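> give me a 3D structure for the following:
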Amino acid sequence: MADYSVSNDSASRELEVLKLSVLFDSHFFNGLPTQVHFTHNSSMVGTWVDHQGVANLSVSLDRIRFMNSDQLAFLIAHEYGHLVLKHPEKTVEIQQQFGVASTFDEFMLSFDMKREYSKLMREMEIQADLFGAKLALGLGRDPELGASFLLGETKGIQHPEGTLRVAKIKSEKESMAAEDFSDTFDSLAVQLGDAEVLAALLPSNLVLYRGDTPAGVKAAVESWSEPGMEPAYAGGPDYGFEVSILLTLAVLACALPRWWRKTSGG
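Here you go, the predicted model:
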């Protein structure tokens, strides 16, 4: 099997993400490039499909800075799981079904609707986890170790608790390992080493474009420091809608007067 490993030097993280992205583009999308956004001032990792139908992958440089090769392989494989399984499109359908257009809409769903909505969203995360685990195994990586960064993740409306996700991967790993991966990646028409990635990504010698992304560029390093610059992601192990303390207090402030009148008989 071809070796897709990379050193633990933090400077190689961007290149490893690009290697995996080009490999998965070749395998799943006939080489049609996924636009990669390496971001500063953001902790988000996720995928989405823009209005032109182009698949996008956002990767926080801060999040991957200290990841080892197993973790990085699982992370990118998980995100491609969302794309291959068409989770961005399914997310839009689910949100339209429940009338969700914002974080506040999610928070204000009734108990029964929120439970059903959360079930559908969390199921997609588990599907992407298992898809990513299988891909990681195909690359010769350990998916359980790869998913270890999820252990500290708490349960959210879109994401199951991290410990449960890792436990699910662990329970499925043995059956996955029994599968024959010999043809999964070795049969690819393009086997990419570092030099081949540099040649395949851009017509120039640059791997990354820092600033506004011109047409045809595979990846760019961007700064998402302004509110509202980050797109609405369809999924990702490091992304979940969170309700701020201020929002919670605002909702309580609106509800308390009504509750007080009811209980006091006023």
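
> please count neighbours and contacts with C-alpha atoms only from this point.
Will do.

> name the helices or strands packed onto the host helix or strand of K19?
Assigned by DSSP states H and E, K19 belongs to helix 13-28. In this structure, helix 13-28 makes packing contacts with helix 69-84, helix 194-201, judged by 3 or more C-alpha pairs under 8 Å, 6 or more residues apart in numbering; DSSP states H and E.

> if we go to 10 Å?
Here helix 13-28 touches strand 35-40, strand 55-60, helix 61-64, helix 69-84, helix 194-201, strand 219-223, going by 3 or more C-alpha pairs under 10 Å, 6 or more residues apart in numbering; DSSP states H and E.

> just say which of those is most tucked in.
helix 69-84 (a mean of 26; mean count of other C-alpha atoms under 10 Å).

> quick one, what contacts E89?
With contacts defined as C-alpha atoms under 10 Å, 6 or more residues apart in numbering, the neighbours of E89 are W48, V49, H82, L83, A234.

> let's compare: structure for the following, please.
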Amino acid sequence: MANHSLEVLKLSVLFDNHFFNGVPTQVHFIQNSTMVGTWIDEQGAANLSIGLDRIKFMNSDQLVFLIAHEYGHLVLKHPDKTIEIQQQYGIVSTFDEFMLSPDMKRDYSRLMREMELQADLFGAQLVLGLGHDPVSGASFLLGETKSIQHPEGTLRVAKIKAGEQSLVAEDFSGTFNNLAMQLSDAEVLAALVPSYTQPIDSIDSTVKAAVESWPASGAGSYAGDTLYGFEVSVLLTIAVLACAMPRWWRKTSVG
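Next comes the predicted model:
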């Protein structure tokens, strides 16, 4: 698991330098969670959450694709677009998505799923640029079912495979000579807070990453405005049915 966390941090440093002039993305490693997501916080800073259970058994290709896909959302400004779409359709919580009329739900779903496919193809170009196989990397999506915000996983992989020949690999050669890949494990570990128990809102912006355990009740606070995650929609649905909607459950997911 430590090796996976190190790889995530190295990729994050590389992508931050390549796309955001080195402005750091705050990485949240979430214990006992499979949630994965990106969002922009109230200060305008980019955040990436990684459920440690999600990456536990991933191979190198899959891990690179996962992080590349999430950065695709950030680079393509999907958090902002998601907020615009939600405002257009009056979406405040996941419950509101299910209350849309059939026609509105179809149109809303199409817009949200398009962003997933865009992030997939963008991520595939990053994966190629790093010398990995995008189809193999996306293979973990094969078990994902279709939802309001997500295309079926088999369709996503099929689209990557169909467009593989036309993909243009991202050129990272000028990004400080692949700075992130040259970082020693000790340097990366120095940026990682091994345990974090304070409220997420209080995380020092100079800290690159922290290991956290998000609260399962309203006692804690979730900093994000928009969350892209593979399993959040299911969890939110359960929360609605249970009539328990603490603040951090109310975030919208995309994956």
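
> from L252 of structure 1, how far off is R258 of structure 1?
For R258 of structure 1, the distance to L252 of structure 1 (C-alpha to C-alpha, to the nearest Å) stands at 10 Å.

> excluding its backbone neighbours, what's nearest T91 of structure 1?
A234 (6.0 Å; C-alpha to C-alpha, 6 or more residues apart in numbering).

> and the helices and strands packed on helix 13-28 of structure 1 as JSON lines, adding distance to E116 of structure 1?
Below are the helices and strands packed on helix 13-28 of structure 1 laid out as JSON lines (distance: least, C-alpha to C-alpha, whole Å):
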{"stretch": "strand 35-40", "distance to E116 of structure 1": "32"}
{"stretch": "strand 55-60", "distance to E116 of structure 1": "27"}
{"stretch": "helix 61-64", "distance to E116 of structure 1": "30"}
{"stretch": "helix 69-84", "distance to E116 of structure 1": "20"}
{"stretch": "helix 194-201", "distance to E116 of structure 1": "42"}
{"stretch": "strand 219-223", "distance to E116 of structure 1": "36"}
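
> thought the residue nearest to T91 of structure 1 was touching G81?
No - A234 of structure 1 is beyond contact range of G81, at 11.3 Å (criterion: C-alpha atoms under 10 Å).

> just give me the match in structure 1 for D120 of structure 2.
In structure 1, the residue paired with D120 of structure 2 according to TM-score structural alignment is D129.

> now that match: which helix or strand?
Counting by DSSP H and E, D129 of structure 1 is found in helix 111-138.

> elements contacting that helix?
Using 3+ C-alpha pairs under 10 Å, 6+ apart, helix 111-138 of structure 1 sits against helix 69-84, helix 87-98, helix 103-107, helix 143-146, helix 162-177.

> residues in structure 2 aligned with the first one?
Spelled out, it's helix 69-84 of structure 1. Helix 69-84 of structure 1 covers residues 60-75 of structure 2 once aligned (TM-score structural alignment).

> and for stretch 39-51 of structure 1?
Counting by TM-score structural alignment, stretch 39-51 of structure 1 corresponds to 30-42 in structure 2.

> compute the first-to-last residue distance for the matching stretch.
20 Å.
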